[in-house]
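Engineer: Prediction below, plus the sequence it came from.
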Amino acid sequence: MTSPMTSLTSGPTSTRTRRTHRTRTALTAGLAAFALLGLSACSEEPAQDATDIVADAQAQDYRDDQAESQRVREAYRQLPQPTSGTVRISGNRGSLTPDEVFAFNQSGTSTDVSMTYDGEDAAFAALCSGEIDIVDSSREVTRAELEACRRVGLDLVQFQVASDAIVVATKNESDVGGDCLSTDQVREIYRAGSPVTRWSQLGDGFDDVPLKVGGPNRENNAFTFFGQYVLGAPQPAMTNLRSDYRAFDTDQGSRLFVVGREKDYDLAGKLRERSRKRELIKQQLSDWYPVVNDAKDEVQVAREEVAKGQRDQRPLATQQADQARLQRAIAALEAAQRRMRVLEARKREITAVWERSVNARKRVQASRGNVAYFRFSYYELFEEQLRPFEITTPEGERNCIFPSQQTITSGEYPLARRMLLTTTQRSLERNEVAEFLLHYLKNAEDDATRARLVSVPAADIEVQKAWVTGDAEPVFVELDPEPIVTTDEQPSTSLQPAR
């Protein structure tokens, strides 16, 4: 079933759809029978021509429709009557509805709205038995549930109040060889026991770089969403994920795991200049070593001359000159050594700074293959840092869909869920239900923003409000017309809104 936002025009009723299908089947059978009769060259004139066969089938179809309509009307009359002044809702925890119920009940209304958390399956069953007015869900009604409602004369209307989505992303301005993953590949990357440690293991096109995975811990709503929708775990736990999964307390932690720290980028960006300074100080030291060695040689020669002058009993003036030469040589050596110590200290400082840039660059490069998942609302805040993957469904009905407000709201993006309210035409005609739905829809955008969800476009909200006020006919949830099938085909079971 597609989003209720994908079609805003009402279409044929389900009874008419079924009748058209049966008539078409009968017509086909009649023409086939006529063809078989005509192919026999020696056959007698048929007892009943094709027109009579079709007429009989249409008559039987009419009688069946009348009987079915009578049965549905009787089942509708047997439904429990709602309590005046109350609205009953059921579904799952974790949506916008509990807060909206509280806000509505505090608004001064005389209507009392209550909500129970029985789960989506039980909630749809209760809706189709007339026990509640609204189902709060993040999934659409199934074919079996819709048929159950139809059997008791209940037409369903589905409202969308918000959406949510998971974005799987690597670092922006980096490349792992591909921009599109299937949902199966995402599951394979994250599942418990996954053998994938390099991107190249995902198939042709991906680069042979290390793959490391991270994401939020169990306290984050995205963890539950990802576990249910990607890993297929009804109650997601860390055991559903690979053993080297890096769980972070905050979305910021997951983001830094993927993109690295800004300080590292800053340090890595200074590596070239720091390398130049390091080479310069190394050259200065290299140039100064001969100066120090020459000064040492001069001291040695001067000492030898002083000693020789004393042995040879040179004139006092000569010995004093030798001694002065030695003092100058010692002073020059000490000055050269002091300069060398300054240069060596400077080299150690520059080398330490250079090493920090080298290590930062290594960390930046190492994060190239890191991948994590985020709620769409967080990704939007840092889209200049994160590079999201487009997602393809396993069967390929939706290929490489980019996460955007439009594709998420429509349900086209595979890792999205829509916050839906499903009610019946009977409940929608109740003033209490209409009052609550209008209040909900008026606050839906602000509620979604506060909850870090994707809000429904204002134009679509206005259309849905018109369904409630009666200014526009609501779009009933409809079954796709079943195709005529041969023995080699199976009928489609997809659900679609009325067209």
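Structural biologist: Cool, got the structure.
Engineer: can we go C-alpha only for contacts and neighbour counts from here?
Structural biologist: OK.
Engineer: tell me which element the residue nearest the centre of the chain is part of?
Structural biologist: For the chain, the residue whose C-alpha lies nearest the mean C-alpha position (Cα atoms, centre = their mean) is residue 166; its distance is 1.5 Å. Using DSSP states H and E, residue 166 sits in strand 156-171.
Engineer: what's the burial count for residue 290?
Structural biologist: 12 (other Cα atoms under 10 Å).
Engineer: tell me the SS of it?
Structural biologist: Three-state assignment for residue 290 (DSSP: H, G, I helix; E, B strand; the rest coil): helix.
Engineer: try this one next to it:
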Amino acid sequence: MAFMLKRVSLLSAIALVASTLGLPISPVQSITPGTVQIDGSSTVYPITEAVAEEFQKKGGGRATVGISGTGGGFKKFCRNEIDIADASRPILAKEMAACRAAGVQYIELPIAYDALTVVVNRQSPVNNLTTAELKKMWEPGAQGKVSRWNQVRAGLPNAPLRLYGAGPDSGTFDYFTEAIVGKPKSSRRDYTPSEDDNVLVQGVARDKNALGYFGYAYYRANTNRLKAVSINGVLPSAQTVRSGKYQPLSRPIFIYVNAKSLQRPEVKKFAEYYMNNASRLSAAVGYVALPANGYAIAKQHLQKRKVGTVFAGDAPVGLRIEALLQREAKF
């Protein structure tokens, strides 16, 4: 886990310096034979990176894992530039259309559940927020108006409210804005955005007046620096996700495998290794593993090359684990 977080920190630093200096970061131009190329969600990154490390150590082949955000990953995926897209939400209708236009077919594989976590600095007195209060601070109308904590709720500190959140190419941004504000991508813009969750971790950890949101694994790896905020009185945990109590911020996370890439032995081996070890590794990095029958269904879809999605081009909010499995079983 420590090595993985160091790699995330290095990627974050490179991205931050490049962004600051206005330097371009060269995109992947095309799929490279012999190498499994993965890109997309920073939320899913810790699981995929753990899988890739083990796969390579056991002589399975070479795998590279990037962080472009879910939306950025799907752009590359639908341009046939990568073999696998990491996604913190289901594929959207516009992405389905882009893949269809490029002749890219895909196998959708749920790999775990995430408790999307709202965090504050360890020194913050804030312990609980309601979804209504989150909406009050994140909705577009809050921009330039809700700038202090006591404007969110009477009794909170008369101190600057500094926000850190997912960037617009992030699936976390899409999910959070729909779950909290009521419409995907509907958010104030005067906050610090990043598709890399580690950048957000660093920002909140340095500022006692900050608040941010990102995947549960990044909170779990930084509990000495951050404090999770309960939402409507419920803290994020494996137990509250499984019970369905942590709503509306629990969500399934996925990988999407290019069906044509699966014809290459290294991609087939990697995808099979991923699904055989997703339960163990998703729990190890801090996410909530699916029930055993969930992975069994996903493995069947992979084996039978079941292309397409169980979703209708949108990302439903509050989908409980059992409801996801029912969709998968009927597919």
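Structural biologist: Nice, I can see it. Note that the structure is a prediction, hence the values are computed from the model and not measured.
Engineer: Now compute the TM-score of the two chains, please.
Structural biologist: With the length set by TM-score structural alignment, normalised by the length of the second structure, the two chains reach a TM-score of 0.54; 255 aligned residues with a Cα RMSD of 5.3 Å.
Engineer: what about the closest residue to the residue nearest to the centre of the first structure other than its chain neighbours, distance to residue 452 of the first structure?
Structural biologist: Nearest residue to residue 166 of the first structure, sequence neighbours excluded (Cα to Cα, 6 or more residues apart in numbering): residue 375, at 4.8 Å. According to Cα to Cα, to the nearest Å, residue 375 of the first structure and residue 452 of the first structure sit 8 Å apart.
Engineer: hey, where'd the helices end up in the stretch 251-400 of the first structure?
Structural biologist: Remark: helices assigned in the stretch 251-400 of the first structure by DSSP state H, counting those that start in this stretch are 251-259, 262-269, 271-312, 316-366, 376-381.
Engineer: need those in CSV with distance to residue 55 of the first structure, can you?
Structural biologist: Putting those into CSV (distance: least, Cα to Cα, whole Å) gives the following:
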stretch, distance to residue 55 of the first structure
helix 251-259, 67
helix 262-269, 78
helix 271-312, 88
helix 316-366, 75
helix 376-381, 57
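Engineer: if you compare the ones you listed, which one is most tucked away?
Structural biologist: Mean neighbours per residue, mean count of other Cα atoms under 10 Å, is largest over the helices of the stretch 251-400 of the first structure for helix 251-259, with a mean of 22.
Engineer: quick one on the thing from earlier: buried stuff in the strand holding residue 166 of the first structure?
Structural biologist: 156-171 (16 or more other Cα atoms under 10 Å).
Engineer: With stretch 119-135 of the first structure instead?
Structural biologist: Buried positions in stretch 119-135 of the first structure, judged by neighbour count with 16+ other Cα under 10 Å: 120, 123-135.
Engineer: From residue 300 of the second structure, how far off is the equivalent of the residue nearest to the centre of the first structure over in the second structure?
Structural biologist: With TM-score structural alignment as the matching criterion, the partner of residue 166 of the first structure in the second structure is residue 117. Per Cα to Cα, residue 117 of the second structure is found 31 Å from residue 300 of the second structure.
Engineer: Could you do residue 259 of the second structure as well?
Structural biologist: Using Cα to Cα, we find residue 259 of the second structure at a distance of 14 Å from residue 300 of the second structure.
Engineer: So which of the two has more stuff around it?
Structural biologist: residue 259 (22 against 12).
Engineer: circling back: just want to know which of residue 375 and residue 452 of the first structure has more residues nearby.
Structural biologist: residue 375 (24 against 15).
Engineer: tell me the contacts of the match of residue 166 of the first structure?
Structural biologist: Neighbouring residues of residue 117 of the second structure by Cα atoms under 8 Å, 6 or more residues apart in numbering: 213, 214, 215, 216, 219, 228, 229, 236, 249.
Engineer: before we move on, what about residue 294 of the first structure?
Structural biologist: Contacts of residue 294 of the first structure by Cα under 8 Å, 6+ apart: none found.
Engineer: related to what we said a few turns ago, and the gap between the residue nearest to the centre of the first structure and residue 142 of the first structure?
Structural biologist: Using Cα to Cα, one gets 23 Å for the distance from residue 166 of the first structure to residue 142 of the first structure.
Engineer: gap between residue 9 of the second structure and residue 271 of the second structure?
Structural biologist: According to Cα to Cα, residue 9 of the second structure stands 26 Å off from residue 271 of the second structure.
Engineer: Actually, residue 101 of the second structure.
Structural biologist: From residue 101 of the second structure to residue 271 of the second structure the distance is 24 Å (Cα to Cα).
Engineer: More neighbours: the two, which one.
Structural biologist: When residue 101 of the second structure and residue 271 are compared on other Cα under 10 Å, the one with more neighbours turns out to be residue 271, at 21 against 11.
Engineer: where's that one, which helix or strand?
Structural biologist: Using DSSP H and E, residue 271 of the second structure maps to helix 265-285.
Engineer: which helices and strands does that helix pack with?
Structural biologist: Applying 3 or more Cα pairs under 8 Å, 6 or more residues apart in numbering; DSSP states H and E, one finds that helix 265-285 of the second structure makes contact with strand 35-40, helix 45-57, strand 106-115, helix 292-303.
Engineer: how about those, which one is nearest residue 171 of the second structure?
Structural biologist: Closest approach to residue 171 of the second structure among these (Cα to Cα): strand 35-40, 9.0 Å.
Engineer: For the closest one, give me the average deviation versus the first structure.
Structural biologist: Compared with the first structure after fitting, strand 35-40 of the second structure deviates on average by 2.5 Å (mean Cα distance after the TM-score superposition for the first structure).
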